[in-house]
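Participant: My questions concern the predicted model and sequence given below.
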Amino acid sequence: MSLRPRDMPKLRDQTLRHLDDPTSNLRAKTGDENATGLDGLASHLRVGGLYWVAPDMAALAMSSGSQLAAARWATADRPTPCGLIMFDGGIGHFDARGVQIPIEACAWGPYEGECMLWLLMSRRRLVAEMARANLRLDEEQAPPLLPVHGFTVPVTTQPAPLADLDPSVPLPVIAALAASWLLMQQPNLIDRTRERPDKSVRRSYARAGREDPEVTVVDLRRQYVPDTADPDSGRDGRHYRHRWVVSGHWRNQPHGPGQSERRQTWIESYVKGPDGAPLLSTERVNVWRR
């Protein structure tokens, strides 16, 4: 059975048990140099929001992230100051000495004036990958979410170039994460729903005096209809005799008080040109419908 949004509170809490236990394999066999980073991961998981990204939304995050050259990592740019986000189907791989490790989740939170990020994969995925090689994992000794790579990114007032990050950081993954944060700020593009865990998990939280956990599920709007109007029409006085498709792209859009701030906003594909004019054909047209 595949993982579901309602599984996230349990996955988070079981992972915390391994992080909080100094005798666990995660702590005892990863070296002292990783202790501070794992401490940070534990503190962020303990208080962070939980997010589940549906497959279509994950695909858009990866596609739009490939066009994102820079990103901001400040608290105001995150869905919550600390958090854990899982991407249904994953968002790429981390190259560990030639071994491609699938990344299915990311965790974040503040750390010494910067933002700490962790890339994670599920134990379930690791078990499946090992089975293909006739290997077996002692599942009791491994947390359900396995930390793959941890690092920090600078908190800046202006977007920082992704190319300036540590070379060990997988740019497609980090760009998809940054894109997902930006897309989550566009209510015309996404649907947010809340999902509660199973009753057994809720009862466990109640006994411990903890708030009932919820997971925010993020997906493309099911009733979303792309805007076919040209956002730039009439601004330059030009008149067109044809229509053509403009691909989705990022735009540095004004927002905030008096439109004084700027934020990267994803502009969906649209048709440019006057109504009724012939549509120019191209060698290849990609249409993505929900």
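Facilitator: Nice, thanks for sending it over. Numbers count the residues shown, from 1 in each chain.
Participant: drop to CA atoms for contacts and neighbour counts, all remaining ones
Facilitator: OK.
Participant: for D236, what are its contacts?
Facilitator: Residues near D236 by C-alpha atoms under 8 Å, 6 or more residues apart in numbering: none.
Participant: ok, now S24?
Facilitator: For S24, the set of contacting residues under the criterion of C-alpha under 8 Å, 6+ apart consists of H18, Q141.
Participant: What separation do you get for it and T157?
Facilitator: Distance, S24 to T157, using C-alpha to C-alpha, to the nearest Å: 39 Å.
Participant: same deal with A105?
Facilitator: Counting by C-alpha to C-alpha, the gap from A105 to T157 is 26 Å.
Participant: If you count surrounding residues, which of these two has more?
Facilitator: A105 (27 against 9; other C-alpha atoms under 10 Å).
Participant: Grab the nearest non-local neighbour of that one.
Facilitator: Sequence neighbours aside, M86 is the residue nearest to A105 in space, at 4.2 Å (criterion: C-alpha to C-alpha, 6 or more residues apart in numbering).
Participant: secondary structure class for the one you found?
Facilitator: Secondary structure state of M86, per DSSP: H, G, I helix; E, B strand; the rest coil, is strand.
Participant: What are the neighbouring residues in contact with it?
Facilitator: Y51, W52, V53, E104, A105, C106.
Participant: quick one: which of these is nearest M130?
Facilitator: Taking C-alpha to C-alpha as the measure, E104 is the one of those closest to M130, at 16.5 Å.
Participant: Next up, a structure to set beside the first:
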Amino acid sequence: MTAWTRDPGPDGAANWLQFFLGPQPDHATESRVFDRADDVAATIAGTLAAQLPVAELFYVSSDMTELARHAATTLTDYRLHPEDLPAPVGMMVYAEPPVANPVDHHDGVSIVSWGPGRGGLWVHRWQRPSSDVARLGRVLAALPRDEAIRRGERAATRPEPHPDAPPTTEEGFDFLASGLLPNLRRAPAPPSFTPPHGYDWSGLTPMEYTDMEGWPGDITTGLDGDDLRMAEASLNLERTILATWLLMGQTIVRSEDLTAPRAARRRMSREAPDVDPGVRYIDLRRARTEPSDRSDTTTSTREYRHRWVVRGHWRNQWYASRNDHRPIWIEPHLAGPEDAPLLGGDRVNVLRR
């Protein structure tokens, strides 16, 4: 990815973002980060070129991904603090996409990168395109720009294919080019749809640290259909990212420093010698049967005659050092006297990690 941000050619980040995003995306006027004087694509490309080489790399295991996905469902809006981040500049690679992609021709987002940006913090999302999209992109990138524009203009005058009569491969490509005519006209050369590293940049979420009612917020009002499903998926992903960061700062998480295999280190030394080959592996510790924050000094006058299962949940913990609360995750555990019967009869509760 670092080599991609430095590549001045057609498949480099600058041309890729210029083609797909352009200097003024449709929603630029609605953003608190960009205004009409900004070249949005160039700004994002430059920021990525500065962030990715110094990003600390994290790999989130399948178990940790599942916990973050589950914990995000009950996480309320939360004002992020700089100390909540596992690193000022970083990249998280999830073992699997934590949130399903409802309608787009991509897998779910499985890589998240972040770093300082205008307005506070910039969070970037990355996902793999489908094989069909990647194939059409390779065809488009191989065509001369004028030929691609001509085929797109030709297809724009045709009626859309009927669902019962799917278009041929060539017709399908022409219709794809017609939808990309504004992109083809503004970029010097069409890039392939998939950068050499295999992931598409799929979005930026600027996040503020101050004067913030909560992130993520309500972004689904007034939407329906595919727009609503995409907005809900984006909201779920943002909550999962935030839940992952919060969980990484707790004792239920195990962190192990690893390094890239020898062959990968050699390739990195050739393509981007300034990039650290280390990665921090984020996983869960072994399951507990008691809450992780239990204190032996806690006293209570209430007597219990049964044991019961306490489900995993968030609790707002006060931190005097920051004069604010921070959500902490309380693991599922058994509560009540050890020798008391378990409520629920013969049911057995098993937590597997």
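Facilitator: Cool, the structure landed. All figures in this text were calculated on a predicted structure; none of them were measured in a lab.
Participant: Fetch the TM-score of the aligned pair.
Facilitator: After superposition, the two chains reach a TM-score (TM-score structural alignment, normalised by the length of structure 1) of 0.77; 266 aligned residues with a C-alpha RMSD of 3.4 Å.
Participant: preserved in structure 2, out of the contacts of M86 of structure 1?
Facilitator: Retained contacts for the contacts of M86 of structure 1 in structure 2, judged by both residues aligned by TM-score structural alignment, their matches' C-alpha atoms under 8 Å, are Y51, W52, V53, E104, A105, C106.
Participant: okay, now the fourth one: neighbour count?
Facilitator: It stands for E104 of structure 1. Under the neighbour criterion other C-alpha under 10 Å, E104 of structure 1 is assigned a count of 22.
Participant: leaving aside the residues next to it on the chain, what's closest to it?
Facilitator: On the basis of C-alpha to C-alpha, 6+ apart, the spatially nearest residue to E104 of structure 1 that is not a chain neighbour turns out to be G90, at 4.1 Å.
Participant: tell me the contacts of that neighbour?
Facilitator: Applying C-alpha under 8 Å, 6+ apart, the residues contacting G90 of structure 1 are A58, P102, I103, E104, A105.
Participant: Map it across to structure 2 for me.
Facilitator: Aligned by TM-score structural alignment, G90 of structure 1 pairs with P97 of structure 2.
Participant: quick one: that match from L75 of structure 2, how far?
Facilitator: As for P97 of structure 2, its distance to L75 of structure 2 is 19 Å (criterion: C-alpha to C-alpha).
Participant: Find the pair from the contacts of M86 of structure 1 with maximum spatial separation.
Facilitator: In the contacts of M86 of structure 1, two members sit farther apart than any others by C-alpha to C-alpha. They are Y51 and E104, at 12.1 Å.
Participant: thinking again about what came up before, make CSV out of the contacts of G90 of structure 1 and add distance to N34 of structure 1 and secondary structure.
Facilitator: Formatted as CSV, the contacts of G90 of structure 1 follow (distance: C-alpha to C-alpha, whole Å; DSSP: H, G, I helix; E, B strand; the rest coil):
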residue, distance to N34 of structure 1, secondary structure
A58, 29, helix
P102, 20, strand
I103, 19, coil
E104, 21, coil
A105, 19, strand
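Participant: My guess is Y205 of structure 1 contacts D198. True?
Facilitator: No - distance between Y205 of structure 1 and D198: 11.0 Å, which falls outside the contact criterion (C-alpha atoms under 8 Å).
Participant: These two: which is more packed in?
Facilitator: Taking other C-alpha under 10 Å, Y205 of structure 1 and D198 do not tie; Y205 has more neighbours (15 against 12).
Participant: what's the following helix or strand after the helix or strand hosting that one?
Facilitator: Using DSSP states H and E, Y205 of structure 1 falls within helix 199-207. Of the helices and strands lying after helix 199-207 of structure 1 in sequence (DSSP H and E), the nearest is strand 215-220.
Participant: mean distance, that following strand to its aligned residues in structure 2?
Facilitator: Following the fit onto structure 2, the mean deviation recorded for strand 215-220 of structure 1 is 0.7 Å by mean C-alpha distance after the TM-score superposition for structure 1.
Participant: Would you check the span in structure 2 matched by that strand?
Facilitator: Using TM-score structural alignment, strand 215-220 of structure 1 lines up with residues 279-284 of structure 2.
Participant: Distance check, the residue nearest the centre of structure 1 against N286 of structure 1.
Facilitator: For structure 1, the residue nearest the mean C-alpha position is L177 (3.6 Å; C-alpha atoms, centre = their mean). L177 of structure 1 sits at a distance of 24 Å from N286 of structure 1 (criterion: C-alpha to C-alpha).
Participant: Okay, strands next: where are they in the stretch 1-150 of structure 1?
Facilitator: Taking DSSP state E, counting those that start in this stretch as the criterion, the stretch 1-150 of structure 1 contains strands spanning 49-53, 70-71, 83-87, 93-96, 99-102, 105-111, 114-122, 145-153.
Participant: Relative to N252 of structure 1, which of those is closest?
Facilitator: Closest among the strands of the stretch 1-150 of structure 1, using C-alpha to C-alpha: strand 70-71, at 11.4 Å.
Participant: Name the SS class of L258 of structure 2, please.
Facilitator: Under the three-state scheme (three-state DSSP), L258 of structure 2 adopts strand.
Participant: Neighbours of it, how many?
Facilitator: 13.
Participant: what do we get in structure 1 for it?
Facilitator: With TM-score structural alignment as the criterion, L258 of structure 2 pairs with E195.
Participant: tally of neighbours for whatever residue of structure 2 lines up with Y51 of structure 1?
Facilitator: With TM-score structural alignment as the matching criterion, the partner of Y51 of structure 1 in structure 2 is F58. Other residues lying near F58 of structure 2 total 25 when counted by other C-alpha under 10 Å.
Participant: The one 10 residues further on too?
Facilitator: Using other C-alpha under 10 Å, A68 of structure 2 has 23 neighbouring residues.
Participant: In contact with it: list those residues for me.
Facilitator: P98, T240, I241, A243, T244, L247 are the contacts of A68 of structure 2 under C-alpha under 8 Å, 6+ apart.
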